[in-house]
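J.: Provided below are the primary sequence and the corresponding predicted coordinates.
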Amino acid sequence: MLTVDFDRLGVGAGTSVIDVGCGAGRHSFEAYRRGADVVAFDQSVEDLNDVDAILQAMAEQGEAPAGAKAEAVKGDALDLPYEDGTFDCVIASEILEHVPADDSAIDELVRVLKPGGRLAVTVPRWLPERICWLLSDEYHANEGGHIRIYRADELHDKIAARGLVLDHRHHAHALHSPFWWLKCAVGVEKPNHPVVAAYHKLLVWDMMSAPWQTRRAEALLNPLIGKSVALYFTKPAVA
């Protein structure tokens, strides 16, 4: 389930990409599949071991072009171990809401991006996220959980203040918002609750089958209750 629109980013053969806070690796896999040279970056060794295994399997099974490269790297998003202007594309999907020093993290995302490069940042959208917080403290008040709720304009201003220019904004995953509201209402530690389990089954079916009916419904609902907001920026080229 991708939150970032790779067609909009123009990721392809030879594009250097870092997926900061890659988690389970969904965006890293897509970039690699498109032929990019990918760094899947995270602080979780357990997640990175799984991501690395899948990247290797993709290479062995020919799911990525032969010339593409991919590696999993452990590190701190507040101190990325790369030179200024290293990457054509930087992705930070659903991580800034977890980071206390988000300004420092944004500084690093911008620093390692090449002039003329593209930055994609996604975070939970204010309204769906606010409802989750109202329904359940369990949802966010835990180690490593969400520590803030962004308004899209606030996040835009933080990034634009570093000199980047917003190209596009969109919302995603509207069908997932009611799922999380249900989980929060019945208890986030109750995945087997009949209503939650039934909705989860629906979401899995939708992701696997992608029928036009649910794709159309989500497209219509995204502007209203999309679970995530995605912002795309360009770093101005040096004259």
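T.: Arrived safely, thanks for sending.
J.: only C-alpha atoms for contact and neighbour calcs from this point on.
T.: Noted.
J.: Excluding covalently adjacent residues, which one is nearest to residue 42?
T.: When the adjacent residues along the chain are set aside, residue 42 lies closest to residue 21, with 4.6 Å between them (C-alpha to C-alpha, 6 or more residues apart in numbering).
J.: ok, that neighbour touching residue 39?
T.: No: with contacts counted by C-alpha atoms under 8 Å, residue 21 stays clear of residue 39, the gap being 10.5 Å.
J.: what about versus this one:
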Amino acid sequence: MITVDFSLFPVGPGDRVLDLGCGGGRHAFEAYRRGADVVAFDQNTADLADVATMFAAMRAEGEAPQETEAETVKGDALDMPFDDGSFDRVIAAEIFEHLPHDTAAMAELYRVLRPGGIAAVTVPSFLPERLCWALSEDYHTAEGGHVRIYTRAELQAKLKAAGFVLGPNHRAHALHAPYWWLKCAVGTDDDAHPAVQAYHRMLVWDMLQAPPTTRIAEKALNPLIGKSVVVYVRKPLDAGPA
């Protein structure tokens, strides 16, 4: 499930891309397929092991150009082990809502991005997230859960304060919002609930088949209930130290 729109976030051969808080690696894999050199960065050792296995499988199957490189790095988003201006592109998908010190992580993102480089930042949208919090205490109090709800304006203001120039924005995954409302209503751990299972099967079918009906419906619903908001930003060419 890709949240970033790569028509607004061009990635290709010669680009060095950081997937910050990569999780399962969905965006790292897409950047790798497009011919970029990719660093998948996270604190979770198990996730990084799975991502490294997938990178190796992609190499073996020829799913990425032979000359490209992909690696995993474990570390802290507040103190990344990279030089200033190390990356042409940075993806930060669904990470800042987990971090108590989000502005410090944004400053680190700014530091490791080269002048003129582009970042794509995604967080849960305000309305879908607010409903999840209202329906379930466990949703946002579990260890490692979400510690804040962003409005798009707040996210953009924080990124602008970090030094970024704001670019386009959009919402994504409207069809996923009701799934999480169901999960929160019946219990976030109750994956066996019939309604949850039925909706999950529909989402899997939609992701695999991408039928026109659901694609049109999601595009129409995204501005209203898109589960994620995506903001694209640029580091100024004349940027000084972070």
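T.: Happy to help now that I have it. Note that the structure is predicted; figures quoted are calculated from it, not measured.
J.: Drop the TM-score for these two in here.
T.: The TM-score (TM-score structural alignment, normalised by the length of the first structure) is 0.99; 239 aligned residues with a C-alpha RMSD of 0.8 Å.
J.: just to revisit the earlier point, in contact with the residue nearest to residue 42 of the first structure, which residues are there?
T.: When contacts are counted by C-alpha atoms under 8 Å, 6 or more residues apart in numbering, residue 21 of the first structure is found next to 40-43, 77, 92-93, 95.
J.: How much space separates it from residue 140 of the first structure?
T.: As for residue 21 of the first structure, its distance to residue 140 of the first structure is 18 Å (criterion: C-alpha to C-alpha, to the nearest Å).
J.: With residue 33 of the first structure instead?
T.: According to C-alpha to C-alpha, residue 33 of the first structure stands 33 Å off from residue 140 of the first structure.
J.: Could you do residue 80 of the first structure as well?
T.: Distance, residue 80 of the first structure to residue 140 of the first structure, by C-alpha to C-alpha: 26 Å.
J.: next one: residue 163 of the first structure
T.: In terms of C-alpha to C-alpha, residue 163 of the first structure sits 31 Å off from residue 140 of the first structure.
J.: These two: which has the busier surroundings?
T.: Using other C-alpha atoms under 10 Å, the more surrounded residue of residue 163 of the first structure and residue 140 is residue 140, with 16 against 13.
J.: Not including adjacent chain positions, what is the nearest residue to the more buried one?
T.: Using C-alpha to C-alpha, 6+ apart and skipping residues adjacent in sequence, the residue nearest residue 140 of the first structure is residue 146, 5.0 Å away.
J.: Kindly report the same for residue 15 of the second structure.
T.: The spatially closest residue to residue 15 of the second structure, leaving aside those adjacent along the chain, is residue 36, at 5.1 Å (C-alpha to C-alpha, 6+ apart).
J.: so how many other residues sit close to that neighbour?
T.: Here the number of neighbours of residue 36 of the second structure (other C-alpha under 10 Å) works out to 27.
J.: Please apply the same query to the one 5 residues further on.
T.: If you count neighbours by other C-alpha under 10 Å, residue 41 of the second structure ends up with 25.
J.: for the host helix or strand of it, which positions count as buried?
T.: If you go by DSSP states H and E, residue 41 of the second structure is part of strand 37-42. Applying a neighbour-count criterion of 16 or more other C-alpha atoms under 10 Å, one finds 37-42 buried in strand 37-42 of the second structure.
J.: and the next element down the chain from that strand?
T.: Towards the C-terminus, the helix or strand next in line after strand 37-42 of the second structure, according to DSSP H and E, is helix 45-61.
J.: What mean distance separates whichever helix or strand comes after that next one from the matching residues in the first structure?
T.: Per DSSP H and E, helix 45-61 of the second structure leads on to strand 70-74 as the next helix or strand towards the C-terminus. Compared with the first structure after fitting, strand 70-74 of the second structure has a mean deviation of 0.4 Å; criterion: mean C-alpha distance after the TM-score superposition for the first structure.
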